[in-house]
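Visitor: for reference, the sequence and a predicted model appear below.
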Amino acid sequence: MHDIRLIRDDPAAFDAALARRGVESQSAALLALDGRRRQTIAEAQAAQARRNELSKAIGQAKARKDEASAADLMAEVAVLKERLPALEANEQSLEATLDTALAAIPNLPLPDVPKGADENDNELVHERGRPPVFDFTIREHDAIGPPLGLDFETGVAIAGTRFTLVRGHAARLNRALGQFGLDVLTRDHGYEEVVPPLLVRDAAMFGTGQLPKFEEDLFKTTDGRYLIPTSEVSLTNIVREKILAAADLPLRFTALTPCFRSEAGAAGRDTRGFIRQHQFEKAEMVSIVTPDQSEAEHERMTAVAEDVLTRLELPFRRMKLCTGDMGFSAARTYDLEVWLPGQDRYREISSCSTCTDFQARRMNARYRPEGEKGTRFVHTLNGSGLVVGRMLVAVLENYQQADGSVAVPTVLQPYLGGLNRLEPRG
């Protein structure tokens, strides 16, 4: 959500920032709405002030027993009394129209975000690890997985496309990855574990920017709630409508939850295998910070996601997304892309974004700086600590063996009772 006062102060800068995201100028239309709203407010205030003056004048006229003047004044009051509700209704309507217009505009990119149209314009920050070398024919995860328990056919039979039944060794690996990710985030990086609601109200979805723009990508229940597409929604809304003490920040939350996405905007993409599912698990990271902590927190969060990949000994690279590839609420996003030997390319495995005060304004989440009476909006950040399904795909492909088995990464072996190899079913 944008502050109309900042747009008023420098409309050219606002439009220039939007232009970097490929969005046409918005300031003229917004300021015209704002001007009408402010004019209506001024008219209402003037009418109310005049009504107050007339009330006093009526009393004075009656005290002088000047009934004719009193009657004239009362007639004017009657006109104002009839006009004020219309002015107030017009003000509310213009306020709602302005808020709706502001809510539909994406966050402004930070100055260091590269300008570009799509993923081809993203900027490589660094690479870590070396892709494994195989002396046998490399297979993709959808060939490696079924003998280990990735049952695509049964998942589709039960629930339809983009659902998978996970059983046996694959289920154990799935559980191990989720628990490992949660342990790393809480035990080693100080995130507070949360068990959040999986169903949320529309206000929570609005707060993090999923609504109203991305409703088609959400699953909605019959009572008007939404299944979370990521626990970012629940975790970020912990501070909704709150005023926090500066001394209590930063707050860092994590949750390992199922996530639900209709993938309406991804029709035809990754229809095979386990990469793009309607239901998946993810260990999410959310940080609530003061503006001066925001930059360092974004680097810290991304480094935490990198630590997970490093411990799993998976090759990856960090990309800084260009303006055309960033999410709606993001001001800057780093994507971590893991090497998938079966596809012979890097694929997104984690995304870490700073949203500055964009979500906080939508949620009215503030903090009170020490020694100040006023409040300021917090900054919010979110990132994928470990997306279980995609990480399972990465492990299967990078640790595949010639005989169809899969070696277990060293850090996961304690979660599998010391098992160091997953053998396919006969």
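Guide: Noted; the coordinates are in hand.

Visitor: use CA for all of it now, contacts and neighbours both
Guide: OK.

Visitor: give the contact list for the residue nearest the centre of the chain.
Guide: In the chain, the centroid-proximal residue (C-alpha atoms, centre = their mean) is Thr208; its distance is 5.0 Å. Residues in contact with Thr208 (C-alpha atoms under 8 Å, 6 or more residues apart in numbering) are 232-233, 236-237, 329, 359, 362-363.

Visitor: so where do the helices sit in the chain?
Guide: 4-9, 11-20, 27-63, 67-103, 141-144, 152-159, 168-183, 202-208, 232-236, 294-311, 358-363, 388-398 (DSSP state H).

Visitor: export the ones you listed to TSV and tack on distance to Pro258?
Guide: Output for the helices of the chain, formatted as TSV (distance: least, C-alpha to C-alpha, whole Å):
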stretch	distance to Pro258
helix 4-9	37
helix 11-20	34
helix 27-63	39
helix 67-103	27
helix 141-144	21
helix 152-159	16
helix 168-183	11
helix 202-208	16
helix 232-236	12
helix 294-311	19
helix 358-363	22
helix 388-398	10
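
Visitor: this is the other structure I want to compare:
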Amino acid sequence: MHDIRLVRADPAAFDAAMSRRGVAPVAAEILAQDAARRGAQQALQEKQARRNALAKEIGQAKRSGGNSVALEAEGAALRDAMAALEAEASRAEAAQTALLEALPNILDAAVPDGQDETGNVVLHQHGEPPRPNFAPKQHFEIGEALGQMDFATAAKLAGARFTLLSGPLARLERALGQWMLTLHTEEHGYTETAVPLLVNAATVYGTGQLPKFEDDLFKTTDGRYLIATAEMPLTNLVREEIVPEPTLPRRYTGLTPCFRSEAGSAGRDTRGMLRQHQFQKVELVSVTRPEDSEAEHERMTRCAERVLTELGLIWRRVVLCSGDTGFSAAKTYDLEVWLPGQGAWREISSCSNCRDFQARRMNARMRAPDGKGTVFLHTLNGSGVAVGRALIAVLETHQQPDGSVQVPPVLRPWMGGIERIG
């Protein structure tokens, strides 16, 4: 959500910021509704003042035995006029809100311009893609050959875009999630949080998925939503709160299933585990003072990078361009991992600084440093990381010529000492 004062102060600059997102000029329409709302509210205040004065005049007329009929008729007309003004103020406010809530966050000045992922910029790369002396397989080929990754049975049970894991691969997925969660809590200072997997509309609205992206979500018959990411409940922990400044930053992590309808992804990544309706993810969420969010963004991204390095993966950090940055984010780093079976880089984590965009939707604040009033918090979120994609990367990176897979050393304690899956 955007501050209407920002639009009033410089409509041209606001439209220029939205144009980077591919949004047509909208400031004039927002300000027209704002003017209608303010005009109706001012007129309403004037009518209220006249009504108060009129009540005194009517009382005096009755006490003195005078005729109050004309005054009472004026009062009735005032009530009708006030009702119309209240309706106009409510209509204009709703129209203004609808315009503002549909607009994406303003991008950081450092975000490069670009239409799509081809405009993203690589900032750093860890390691070089290997050149194995055998033809590397894709993860689904490895898993199916091991007899531990079953898409046909999953489809029988639930339909397309589900996976059934068994045996050591199921244990490997569990090990990945548990190890990541322990790393982030014990070494990176995040607080482990077990959250509801079903949330209400206010929670989904707070992080920006509603109303624009409802089609991407699974909705229950009683009006709740399955979480698409633990970002949704974790960020909303501070909704409608005034957070004491000494308790900041707040850092939360959680390992949850995530559910996505994958609307609009027909034909993309139909084989394997890359794009699923249900998957596990370790989420990282930070709530900070405004002046600290940029540094927190760098810190959070390094925490996710640590996961990839410890797993022995080849990865790179990418800053997303204007056309590829998500709705709620001001700036996003994607971490991409090299998949030898695909011979391609694929996203495994996104770390975003949303600044005060989500906090405005949630009304999440802290006391101003001078003690006068409140200021909106800054929120950040990142994958720390997607467990299914980490499993894919481990399988493809650590596959052996005989079809077996070496278990990364950091996971072996979580695997009962198993060093190889074969």
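Guide: Noted; the coordinates are in hand. Quick caveat: nothing in here was measured; it's all calculated off a predicted structure.

Visitor: right, and the helices of structure 1 - which one's nearest Val125 of structure 1?
Guide: helix 294-311 (11.8 Å; C-alpha to C-alpha).

Visitor: mind listing what's buried in stretch 189-201 of structure 1?
Guide: If you call a residue buried by 16 or more other C-alpha atoms under 10 Å, then stretch 189-201 of structure 1 has these buried ones: 191-193, 196, 198-200.

Visitor: ok, stretch 371-381 of structure 2 next?
Guide: Within stretch 371-381 of structure 2, the residues that qualify as buried are 375-381, counting by 16+ other C-alpha under 10 Å.

Visitor: residues touching that stretch, excluding its own?
Guide: 231, 235, 242, 283-290, 293, 296-297, 351-360, 363-368.

Visitor: and for stretch 116-133 of structure 1?
Guide: Contacts for stretch 116-133 of structure 1 (C-alpha under 8 Å, 6+ apart): 20-22, 114-115, 310, 313-325, 339, 341, 398.

Visitor: and these, which of them are in strands?
Guide: 316-320, 339 (DSSP state E).

Visitor: what lines up with Leu123 of structure 2 in structure 1?
Guide: In structure 1, Leu123 of structure 2 lines up with Val125, judged by TM-score structural alignment.

Visitor: what's the burial count for Met149 of structure 2?
Guide: For Met149 of structure 2, the count of nearby residues is 24 (other C-alpha atoms under 10 Å).

Visitor: which one is the counterpart of it in structure 1 nearest to, not counting chain neighbours?
Guide: Structural alignment (TM-score structural alignment) places Met149 of structure 2 against Leu150 in structure 1. Counting by C-alpha to C-alpha, 6 or more residues apart in numbering, Leu150 of structure 1 lies nearest to Val166, which is 4.9 Å off, once chain neighbours are set aside.

Visitor: what lines up against that neighbour once you look at structure 2?
Guide: That one, Val166 of structure 1, aligns with Leu165 by TM-score structural alignment.

Visitor: pretty sure that match contacts Asp150?
Guide: Yes. Proximity of Leu165 of structure 2 to Asp150 meets the contact threshold set by C-alpha atoms under 8 Å, at 6.4 Å.

Visitor: ok, Arg36 of structure 1 - contacts?
Guide: Leu94.
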